[in-house]
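**Q** what's the 3D shape of this:
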Amino acid sequence: MLQSSQKLLTALVTLLDDKLLTKITTLDLIRTAGISRSTFYRHFQDKFRFFDWVKSYLLNLFLKDDYSNDTPISYYTRFFQHFADYRQAFKSFILEGRWQNFEREILVSGADNYSRLLTKHLDESAPIKTIATYIVSAHIGVAINWLTEDDAHSPAQMAVIMTRLTNSILANYDLTLDTLMAK
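**A** Here you go, the predicted structure:
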């Protein structure tokens, strides 16, 4: 399934260069991916089930991302690279509202991760969950703006900007991203 699904994902990204998501048909996907109709229907009931698979696949890029050996810059570069690699898919799904819970799922997962990191450095009187949610909400907002505005900054440039912004928030609690991400 993985090889056919990857071909379909590549086909979707290609098709999104010229077509709106709502105008892409199952036949478009099959022809562009170079797979048979039976292969498509063996894995997906219809194009909407395929779109749901794409959502899960792209969401897992963020949820399963391991930052344990990263610097803040390398982590955020990879964060923005995920968006860049599938820019058209993210733009289409987010702007057309197909993924109503996508942003929420990233927010909850990211806030949980930041909460765990913050708990190691702040006492319980600090509003840890609020700080974590604020940081991750800002990250998502910046990423969506970067996608929708077709911002010319590279993922590496966005990583520098995101690191600076996040460090300015953490400075209020005498923390830095380097401190949070240290082993």
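**Q** contacts and neighbour counts: CA atoms only from here.
**A** Fine.
**Q** which residue ranges form the helices in the protein?
**A** Listed in chain order, the helices of the chain (DSSP state H) span 2-16, 26-33, 37-43, 47-63, 72-85, 87-95, 102-119, 128-148, 155-171, 177-181.
**Q** now what about the fourth one, what contacts it?
**A** With contact meaning CA atoms under 8 Å, 6 or more residues apart in numbering, helix 47-63 is reached by 9, 25-26, 44, 79, 82, 99, 102, 105-106, 109-110.
**Q** ChimeraX command to pick out the buried ones of these?
**A** Typed into ChimeraX, the line below selects the buried ones among these, using 16 or more other CA atoms under 10 Å:
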select :9,26,44,79,82,99,102,106,109,110
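**Q** nearest to residue 66, of the contacts of helix 47-63?
**A** residue 79 (10.8 Å; CA to CA).
**Q** which ones are touching that closest one?
**A** By CA under 8 Å, 6+ apart, the contact set of residue 79 is 62, 155.
**Q** and it, how far from residue 56?
**A** Residue 79 sits 16 Å away from residue 56, going by CA to CA, to the nearest Å.
**Q** and if you look at residue 35?
**A** Distance of residue 35 to residue 56, given as CA to CA: 21 Å.
**Q** how about residue 150?
**A** Distance of residue 150 to residue 56, computed by CA to CA: 24 Å.
**Q** this one next, for a side-by-side:
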Amino acid sequence: MERRKRRTQKLIIDTFFKLLNEKSFDKITVNQLTKLADINRGTFYLHYQDKYELLEGTIKDYINHMNQYCLHNKEEISSALTLAFNYLKDNYKFIEPLLRNEGYQLFQNELKSSISSFIETSDLFDLHVVSILKKKAITSTILGVIEWWLLEDELNASPSDIAAELKDIVFLIIR
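**A** Reported below is the predicted structural model:
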């Protein structure tokens, strides 16, 4: 992607999050976004069909970045989980507005899909032994802990502590 296009997309996304911190998603308009970003509406529409595509694309990008960030640690669950929790903590200022807006369900679905994919592709789980029910339980457990940590604990517990406890819980499920 050319440099100018990346810079414009970053400007749109940064402006979107600025607005998302000020008001709910349903109150944000493309017109407000383009005025604040100092771009014309046509420029916005070159990159996104509407604000919903912007929201969905942004969430997918954050989840994909998290996956890439954690990819090299698929062999060790606590390392992968620690990296994932570190990524979520480092990007909390962008993720937090999604959690309290319309993006919550989209974020939750993308995260759930990412966790399921991790379980399916990781060497940590003998997929012949781990039943579908156990895979679902592991996915739900990890997702539930992430949501609790982000929404209720507000990042107070350290990523490594959360990952260590979560690893123990996951292996209890597998047994």
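**Q** which residue in structure 2 lines up with residue 31 of structure 1?
**A** For residue 31 of structure 1, the aligned position in structure 2 is residue 35, judged by TM-score structural alignment.
**Q** residue 9 of structure 1 now?
**A** Taking TM-score structural alignment, residue 9 of structure 1 has residue 13 as its aligned residue in structure 2.
**Q** which residues touch its match?
**A** Going by CA under 8 Å, 6+ apart, residue 13 of structure 2 touches 54, 58.
**Q** and for the one 4 residues further on?
**A** The contact partners of residue 17 of structure 2, by CA under 8 Å, 6+ apart, come to 94, 97.
**Q** number of nearby residues for the aligned partner of residue 149 of structure 2 in structure 1?
**A** Under the alignment (TM-score structural alignment), residue 149 of structure 2 maps onto residue 146 of structure 1. The number of residues packed around residue 146 of structure 1, counting by other CA atoms under 10 Å, is 21.
**Q** same question, residue 104 of structure 1
**A** The local packing count at residue 104 of structure 1 equals 13, with neighbours defined by other CA under 10 Å.
**Q** quick one: what's aligned to it in structure 2?
**A** The criterion is TM-score structural alignment: under it, residue 104 of structure 1 has residue 109 as its aligned partner in structure 2.
**Q** could you check the distance from its match over to residue 126 of structure 2?
**A** Using CA to CA, one obtains 25 Å as the distance from residue 109 of structure 2 to residue 126 of structure 2.
**Q** same question for residue 136 of structure 2.
**A** Applying CA to CA, the value for residue 136 of structure 2 to residue 126 of structure 2 is 15 Å.
**Q** which of the two has more residues huddled nearby?
**A** residue 136 (15 against 12).
**Q** now the more buried one, nearest residue through space, not along the chain?
**A** The shortest distance from residue 136 of structure 2 to any non-neighbouring residue, by CA to CA, 6 or more residues apart in numbering, is to residue 116 (7.9 Å).
**Q** next: residue 114 of structure 1.
**A** In space, residue 114 of structure 1 comes closest to residue 132 once its chain neighbours are excluded; the distance is 5.2 Å by CA to CA, 6+ apart.
**Q** residue 115 of structure 1: how many residues sit nearby?
**A** Here the count is done by other CA under 10 Å, and residue 115 of structure 1 has 19 residues near it.
**Q** how close does the residue nearest the centre of structure 2 get to residue 102 of structure 2?
**A** A centroid search over structure 2 (CA atoms, centre = their mean) returns residue 63, at 4.0 Å, as the residue closest to the centre. For residue 63 of structure 2, the distance to residue 102 of structure 2 equals 16 Å [CA to CA].
**Q** what do you get for residue 13 of structure 2?
**A** Going from residue 13 of structure 2 to residue 102 of structure 2 by CA to CA gives 16 Å.
**Q** now residue 25 of structure 2
**A** Counting by CA to CA, the gap from residue 25 of structure 2 to residue 102 of structure 2 is 6 Å.
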